[in-house]
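Q: Sequence first, then the predicted structure, then my questions.
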Amino acid sequence: MRKFFKCSLMSIMILAVLVVSFGCTSDKITADGEEKLVSGFVTSKSMEDDKYYLTIHLAETSIEESSNLKLEVNNKETYDSAVEDEYYLISYIDKGADNLVVKSIEMNSSLGEIITKGVDMGNDNSDDDGIAFATDKLPTDNLTLLDSYIVDIDQDGSDETIALYTSAEKDSKGEIMWDDGQNWLLIVQGKDKDYILFNDYLQLGNIKFHVYTSDDILHINTVETTTAGIKVSDYKFDNGTNRFLIEVPFRTSENVNLLHSSTGY
C-alpha cells in the first residue's frame, strides 16, 4: 500500500480534478444532515450487513481523534468504481450517531501522486520548521496555474520556475470557479527535478508567495491566510545539501477569528 503522509494539525494542499482534495471538513446543513467535504486515499472497501463501506485516509483532517473515516456508500456502482490507494474528493452527509453516507466522490490521481511523492522524498511540511527535498518531476496538467516566477535558484546556470497552482478549475470564460475550499500547490520546477514547498487544502483561505534575496541568499516566503489563522513560512535554498530549509517565523495561536484581509489596490 502506498505510503500516506502524516496529517498535520489539521493540515490543510492539496483538488477537484482538480479536484482536490480536501482534508479539512467544510460544513453545510442540509435536510438530511450536515454535509461535509474531505479528501484522501481509499484504503479499503468492505461490506457489512449488506451495506457497502469505504475507508478513507484523510489528506488533512479536522477530526483530531483519527485520520481515517469510514463512509457508507448507498450506490453500488459508486462503490464498485472506487479504487483502493487512489486519491478522491468526497462529499458526505453526517446524519449523526456515526452514520456517514457518501453523497458524491471524484478521483484526483494527479494530486494524490503529488502528495505521495512529496512525502516519500521526506517533504513533510505539516507544521513548522523542516526540509523540502528534491522529487521526480510531478504532474500538474490538471491544476490551474495562478502565478509563476523564473529564477536560477541553485545557481547552476539553468533557471527554475516557482509556480503556484490551485485545484479550482476555470469556467468557459476563463474565470476561476472558487469553492469554499480548494487545494493549493507551491512547487519549484527544475529541468529534471521538482521541490514541493506547499501542498495542502485551504478552507476559506489562500496562499501567496514572495521571492527575495537577503545577503545573496534566495528566499521564497509564503503567507497562508484562512479564517482560522495566518501562517508565514520561509523557504531558503541550501546549495550545499541541494534542498530547501523551512522556517516558520510567525503563526497565529488558537481561537483566531479573521476579520478582514485586503485584496490589493
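A: Okay, I see it.
Q: C-alpha only now, for contacts and for neighbours.
A: Fine.
Q: can you give me the helices in the stretch 1-150 of the chain?
A: Taking DSSP state H, counting those that start in this stretch as the criterion, the stretch 1-150 of the chain carries its helices at 76-81, 109-120.
Q: hey, which of those is tucked in deepest?
A: Of all those, helix 109-120 has the most neighbours on average by mean count of other Cα atoms under 10 Å, namely a mean of 22.
Q: all strands in the stretch 1-150 of the chain, in order from the N-terminus.
A: Secondary structure of the stretch 1-150 of the chain (DSSP state E, counting those that start in this stretch): strands at 28-29, 34-48, 51-58, 68-73, 87-94, 100-107, 130-132, 134-135, 144-151.
Q: closest to Ser81 out of those?
A: Evaluated over those, closeness to Ser81 peaks at strand 100-107, with 9.8 Å, by Cα to Cα.
Q: ok, and for the closest one, which residues are buried?
A: Leu100, Val101, Val102, Lys103, Ile105, Glu106, Met107 (16 or more other Cα atoms under 10 Å).
Q: could you give the angle of it to strand 34-48?
A: For strand 100-107 against strand 34-48, the angle by axes from the mean of the first three to the mean of the last three Cα atoms, to 10 degrees is 90 degrees.
Q: does Asp136 really touch Asp194, like I thought?
A: Yes - the pair Asp136 / Asp194 is scored as a contact, 6.1 Å apart, by Cα atoms under 8 Å.
Q: Can you give me the first-to-last residue distance of stretch 176-192?
A: Using Cα to Cα, to the nearest Å, the gap from the first to the last residue of stretch 176-192 comes to 30 Å.
Q: for it, the distance to its chain's centre please.
A: How far stretch 176-192 lies from its chain's middle: 8 Å, per Cα atoms, centre = their mean, to the nearest Å.
Q: want to compare, so here's the second one:
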Amino acid sequence: MKNLTKKISLLLLVVLVLTISFGCTPNEDSQKKLYTNLGFLESKSTEDNKNYIEIAANGENIKLEVRDKSVFNGLIENEYYMVAYNEDNTLESIEINEFIKDLVVDSMKEGQDTEEGDSFTISSSKPADFTDMTLLDSSKVDYDNDGTEETISLYTIAGRGPDGEMAWDDGQNWSLVLHDGDKEYVLFDDYIQLGGLHFYSYFQDEDFVITTVQSGTANLILKEYRFDKENDNFICTVKFLTKGNVNMLHQAPLKY
C-alpha cells in the first residue's frame, strides 16, 4: 500500500509540474489542439527527408516529427523529456526537466521500498493493446480450470533488429500479462534497468502459481503470483529480494 501511495503521489506531482511547465506553451496555430507528455527518447530517425523521434511514455511509443533541424540534432537518446505536440504529431516544444527525471528514475527502481513478505492483490482489467511491444515469451494454461486454455505473455518495449536479435537498451519497460478473453491480469508492468524478467507457471496442489525472477545490476527479486479462484484475483507476494549494497557479478543471459 505504501508503494501504491507513493506512485500515485508521484504521478500527481508529475502531472502538476507538466501542466505548469507547458500550460502556457504558445501554439502558433490556435485551431490545432496541443498535447503534452513526458518520457524517455527511445530513438531518432530520418525518413523521406523528415526527422522523427519516438518518446516512450506510459508503456507506449509516441512518434513525433521534428521540423527544426537544430532541435533534432541536439536531442539525446535515452534522455528524459517533456514534450508538447499538435494533433498532426508535430513537435511544438521539448525540454529536459531534471527534477521530474530524478523522480521518475527513482520510482523505476523496482523493489527499493519493497520488503520481503509484502503482498498485494491484482484484480482483472479490460484487455489493453500490446501491439507496440515485443512478445518475448508465452505459455498456454487453463489456470482457472474452466476447460479453456488462456495465455500468459511476457512483453518488452525494446524491439528486434533486422537480424531478429533484440535491441536492448540500458533499461526498458516490461509487462507480464495473463490474457483471458474479455479480461486480463497485468501481473508486472514496470521499468527494469540493466536486467530482465523470467516467469515460471505451475500448479501447486490445487493452486495455480506464477513465479517471476527479476534481475538487475543491484537487485534480485523473486515474486509469487497465486490465483485466488474464489475472489477471481491474484495475490502477489515478495518471496525474496537482495538487500544492502549489491554488486551483481553475473546474470542469466536474456536469450529471447
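A: The structure has been received and is ready for your questions. The structure presented is a predicted model; accordingly, all values stated were derived computationally and were not measured.
Q: re the thing from before, now render the strands of the stretch 1-150 of the first structure as TSV, adding distance to Tyr165 of the first structure.
A: Conversion of the strands of the stretch 1-150 of the first structure to TSV gives the following (distance: least, Cα to Cα, whole Å):
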stretch	distance to Tyr165 of the first structure
strand 28-29	26
strand 34-48	17
strand 51-58	21
strand 68-73	27
strand 87-94	17
strand 100-107	18
strand 130-132	18
strand 134-135	17
strand 144-151	4
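Q: So what does Lys223 of the second structure match up with in the first structure?
A: Matched to the first structure by TM-score structural alignment, Lys223 of the second structure sits across from Ser233.
Q: Give me the more crowded residue out of Asp136 and Asp194 of the first structure.
A: Between Asp136 of the first structure and Asp194, counting by other Cα atoms under 10 Å, Asp194 is the more crowded of the two (21 against 15).
Q: And that one, what's its match in the second structure?
A: Using TM-score structural alignment, Asp194 of the first structure pairs with Glu184 in the second structure.
Q: so Tyr44 of the second structure sits right up against Ile53, yeah?
A: Careful, residue 44 of the second structure is Lys; it's not Tyr. Yes - with contact defined as Cα under 8 Å, Lys44 of the second structure reaches Ile53; the gap is 4.5 Å.
Q: will you turn the helices of the stretch 1-150 of the first structure into CSV that also has distance to Ser214 of the first structure?
A: Shown next, in CSV, are the helices of the stretch 1-150 of the first structure (distance: least, Cα to Cα, whole Å):
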stretch, distance to Ser214 of the first structure
helix 76-81, 52
helix 109-120, 27
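Q: Go through the ones you listed and name the closest to Asn68 of the first structure.
A: helix 109-120 (16.0 Å).
Q: Tell me what angle the closest one forms with strand 87-94.
A: Taking the same axes, to 10 degrees, helix 109-120 of the first structure and strand 87-94 form an angle of 100 degrees between their directions.
Q: what does stretch 92-108 of the second structure contact?
A: 7, 10, 14, 17, 25, 27, 79-86, 190-193 (Cα atoms under 8 Å, 6 or more residues apart in numbering).
Q: Residues in contact with stretch 5-22 of the second structure: which ones?
A: Thr36, Asn37, Met82, Ala84, Ile100, Leu103, Val104, Ser107.
Q: just to revisit the earlier point, mind checking the helices of the stretch 1-150 of the first structure for the one nearest to Thr140 of the first structure?
A: Per Cα to Cα, nearest to Thr140 of the first structure of these: helix 109-120, 7.2 Å.
Q: Give me the helices and strands touching that closest one, please.
A: strand 87-94 (3 or more Cα pairs under 8 Å, 6 or more residues apart in numbering; DSSP states H and E).
Q: Counting by contacts, list what the strand it packs on packs against.
A: Contacts defined by 3+ Cα pairs under 8 Å, 6+ apart place strand 87-94 of the first structure against strand 34-48, strand 100-107, helix 109-120.
Q: and the residue positioned nearest the centre of the second structure, what is it in contact with?
A: The residue lying closest to the centre of the second structure (Cα atoms, centre = their mean) is Asn173, at 3.2 Å. Contact analysis of Asn173 of the second structure by Cα under 8 Å, 6+ apart lists Gly59, Thr156, Ile157, Ala158, Asp189, Asp190, Tyr191, Ile192.
Q: Please apply the same query to Ile230 of the first structure.
A: Contacts of Ile230 of the first structure by Cα under 8 Å, 6+ apart are Val223, Glu224, Arg251, Thr252.
Q: now, which of those residues lie within helices?
A: Members of the contacts of Ile230 of the first structure lying in helices (criterion: DSSP state H): none.
Q: Counterpart of Lys208 of the first structure over in the second structure?
A: Counting by TM-score structural alignment, Lys208 of the first structure lines up with His198 in the second structure.
Q: picking that back up, which of the strands of the stretch 1-150 of the first structure sits most buried?
A: Burial of the strands of the stretch 1-150 of the first structure is given as mean neighbour count (mean count of other Cα under 10 Å); strand 87-94 ranks first at a mean of 24.
Q: any idea where the strands of the stretch 101-250 of the second structure begin and end?
A: 119-123, 134-141, 150-156, 171-180, 183-193, 196-204, 207-215, 220-228, 233-241.
Q: Kindly reformat those strands as TSV containing distance to Leu254 of the second structure.
A: Below are those laid out as TSV (distance: least, Cα to Cα, whole Å):
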stretch	distance to Leu254 of the second structure
strand 119-123	26
strand 134-141	10
strand 150-156	12
strand 171-180	13
strand 183-193	13
strand 196-204	7
strand 207-215	10
strand 220-228	15
strand 233-241	20
